[in-house]
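Novice: For reference, the sequence and a predicted model appear below.
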Amino acid sequence: MSSEEIVNKLGEKYSPLSGECQRDFISHFNYLKIRKGEVVVREGQYSDKAYLILAGCSRAYYIKDGKDISDWFAFEGEFMSSIVSFFQHEPSPHYVEFVEDSTVLEFTRDTIDSLSEKHHDFERLISKVVTQTMLGLRERLSSILFNSAEERYNQLLSIRPDITNRMPLTHIASYIGITLETLSRIRNHKKRI
């Protein structure tokens, strides 16, 4: 897929970009291949980079009391970054890891700032990306607070039916706030039905 096609798809998903804005954006991003298991941000590290995933998937996670806790997954057409570090210029509270071999567009906070200042359509696109991300995280939090373990798993499957083929079950369990054993029981129960 060409750079122009990638940026057009981005505009279709979030908000259209003018031709001039598309050209400016293309001139500011890096096209990267990232290997499965590569950690691009570590806890305590400052990061001014964000990634638009073209192929593959990633996750953000914390290490708490020696446990690995996933709190964000991103797939094709979605963005991944250390939000706190990227937007607030603070050390990252979590890690960002690519779970599959991935192809991404990498760009910096300075790129976002300069393109947003120059192009209102780019500013609108970023606003929609941030809003969608916040709504997704809010939905996940509501699910953890108000839904049973099985309801959380079913909700995740309804949004991302292929997730068990792409993310290890340990990451899925921690993402929905349950133990791996509980997830195994839910999955075995579903198979028997």
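Specialist: Structure received. Worth saying up front: this structure is predicted, and the values here are computed from it rather than measured. Numbers count the residues shown, from 1 in each chain.
Novice: hey, let's count contacts and neighbours off CA atoms from now on
Specialist: OK.
Novice: Do a quick rundown of the strands in this structure.
Specialist: Using DSSP state E, the strands of the chain run over 30-34, 39-41, 49-55, 58-64, 67-74, 79-81, 95-98, 102-108.
Novice: list the buried ones in the first one?
Specialist: Neighbour counts over strand 30-34 (16 or more other CA atoms under 10 Å) mark Y31, I34 as buried.
Novice: How about the fourth one?
Specialist: Across strand 58-64, burial judged by 16+ other CA under 10 Å covers S58, R59, A60, Y61, Y62.
Novice: Could you dump those into TSV and include distance to A149?
Specialist: Formatted as TSV, the buried residues of strand 58-64 follow (distance: CA to CA, whole Å):
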residue	distance to A149
S58	23
R59	20
A60	21
Y61	20
Y62	21
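Novice: From these, pick the one nearest L169.
Specialist: Nearest to L169, judged by CA to CA, of the buried residues of strand 58-64 is R59 at 13.0 Å.
Novice: returning to that earlier point: will you turn the strands of the chain into CSV that also has distance to N165?
Specialist: Below are the strands of the chain laid out as CSV (distance: least, CA to CA, whole Å):
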stretch, distance to N165
strand 30-34, 19
strand 39-41, 20
strand 49-55, 15
strand 58-64, 14
strand 67-74, 14
strand 79-81, 20
strand 95-98, 15
strand 102-108, 15
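Novice: Tell me the buried residues in the longest helix that the chain contains?
Specialist: The single longest helix within the chain, with elements called by DSSP state H, is helix 120-146. Going by neighbour count (16+ other CA under 10 Å), the buried part of helix 120-146 is D121, F122, E123, R124, L125, I126, V129, T133, R140, S143, I144.
Novice: when you compare where that helix runs with where strand 67-74 runs, what's the angle?
Specialist: Angle, helix 120-146 to strand 67-74, by axes from the mean of the first three to the mean of the last three CA atoms, to 10 degrees: 140 degrees.
Novice: who does helix 120-146 touch, helix- and strand-wise?
Specialist: helix 109-118 (3 or more CA pairs under 8 Å, 6 or more residues apart in numbering; DSSP states H and E).
Novice: Pasting the second one now:
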Amino acid sequence: MDLLLNHVNKYYPISQEAQHALRDNFEEIVLPKNELLLQEGKVCRHMYFVQQGCLRSFYNLNGKEITHWFGFEDDFVTSFHSFITQKPAIESLQVMEGSVLWAISKDKLTALFNQHHEIERLVRIVYEQYYIRLEERYVNAQFKTAQELYENLLTQNPHILERVPLGYIASFLGMSQETLSRVRNRL
């Protein structure tokens, strides 16, 4: 929990009272490798902070899994659309390594917004960071070549290559494993 509070204060410093409120409302969850944190079609009722481990979000398209994002230590993760709208998720969240997460329900978070406006501001900043990553991913997918996408991954997120199977990386980059292999061989 201390890692979560330290990380929160990097986003936006909050009062001791708000920190205690967060401490009282987050619960620790320990999950084994390959566990589904959320299954497509279910409503996402929690936001998570990754203390340890790795997760991925993926969609099913005609029986094929399409990786949307990865989450690692110090990331806030959820199915944002489902969490915000409380409608069934169109994605699944999978734990890729044994993981330690801190979870807070939508109801508890909403109650904290009403009690501590600084927590509302903090979560807005988390949402903004998610949106920025989403927009960067969209722009990259539209305008960069396969090699540029891979080079960008190498420079900005090399840890992904150490922790994620290449098949998931290829899917995340929007290319086949064969294309990814050719790009890697060229570099």
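Specialist: Looks like it came in fine. Keep in mind it's a predicted model, so treat the numbers as computed, not measured.
Novice: Out of the buried residues of strand 58-64 of the first structure, the closest to K13 of the first structure would be?
Specialist: Distance ranking of the buried residues of strand 58-64 of the first structure against K13 of the first structure, using CA to CA, places S58 first at 19.3 Å.
Novice: Spatially nearest residue to the residue in the second structure that the closest one lines up against, not counting backbone neighbours?
Specialist: In the second structure, S58 of the first structure lines up with L55, judged by TM-score structural alignment. Closest residue to L55 of the second structure apart from its sequence neighbours, by CA to CA, 6 or more residues apart in numbering: V95 at 4.4 Å.
Novice: And the one you found? What does it align with in the first structure?
Specialist: V95 of the second structure maps onto F98 in the first structure, by TM-score structural alignment.
Novice: Quick check: the gap between that match and S158 of the first structure.
Specialist: Distance of F98 of the first structure to S158 of the first structure, computed by CA to CA, to the nearest Å: 23 Å.
Novice: repeat for L10 of the first structure
Specialist: Relative to S158 of the first structure, and taking CA to CA, L10 of the first structure is found at 23 Å.
Novice: More neighbours: the two, which one.
Specialist: L10 (18 against 11; other CA atoms under 10 Å).
Novice: Surely that one and F79 touch.
Specialist: No - checked against CA atoms under 8 Å, the pair L10 of the first structure and F79 is beyond contact range at 10.6 Å.
Novice: Tell me the counterpart of F86 of the first structure in the second structure.
Specialist: When the second structure is aligned by TM-score structural alignment, the residue opposite F86 of the first structure is F83.
Novice: surely that match meets V43?
Specialist: Yes - F83 of the second structure is within contact range of V43, at 7.1 Å (criterion: CA under 8 Å).
Novice: Centre-most residue in the first structure?
Specialist: By CA atoms, centre = their mean, the first structure has its centre lying nearest to A74, at 2.9 Å.
Novice: got a list of what that residue touches?
Specialist: I53, C57, S58, R59, M80 (CA atoms under 8 Å, 6 or more residues apart in numbering).
Novice: Quickly note the distance from it to V7 of the first structure.
Specialist: Distance of A74 of the first structure to V7 of the first structure, given as CA to CA: 18 Å.
Novice: S143 of the first structure too?
Specialist: Spatial separation of S143 of the first structure from V7 of the first structure under the definition CA to CA is 33 Å.
Novice: what's the answer for S15 of the first structure, then?
Specialist: Distance, S15 of the first structure to V7 of the first structure, using CA to CA: 11 Å.
Novice: same check, this time on K128 of the first structure
Specialist: Per CA to CA, K128 of the first structure is found 15 Å from V7 of the first structure.
Novice: again, but for K13 of the first structure
Specialist: 10 Å.
Novice: quick one, which of the two is more surrounded?
Specialist: V7 (19 against 14).
Novice: list the contacts for the more buried one?
Specialist: Q22, I26.
Novice: Just give me the match in the second structure for it.
Specialist: Checking TM-score structural alignment: V7 of the first structure goes with L5.
Novice: ok, now I178 of the first structure?
Specialist: Counting by TM-score structural alignment, I178 of the first structure corresponds to M175 in the second structure.
Novice: Find me whatever residue is spatially closest to its match, sequence neighbours aside.
Specialist: Using CA to CA, 6+ apart, the closest residue to M175 of the second structure is A146 (7.2 Å).
Novice: Quick one: residues contacting the aligned partner of the one you found in the first structure.
Specialist: Structural correspondence for A146 of the second structure with respect to the first structure (TM-score structural alignment): A149. By CA under 8 Å, 6+ apart, A149 of the first structure lies in contact with I176, G177, I178, T182, L183.
Novice: can you tell me which of those are in helices?
Specialist: Going by DSSP H, the helices hold T182, L183 from those.
Novice: between the contacts of A149 of the first structure, which is closest to I26 of the first structure?
Specialist: I176 (36.0 Å).
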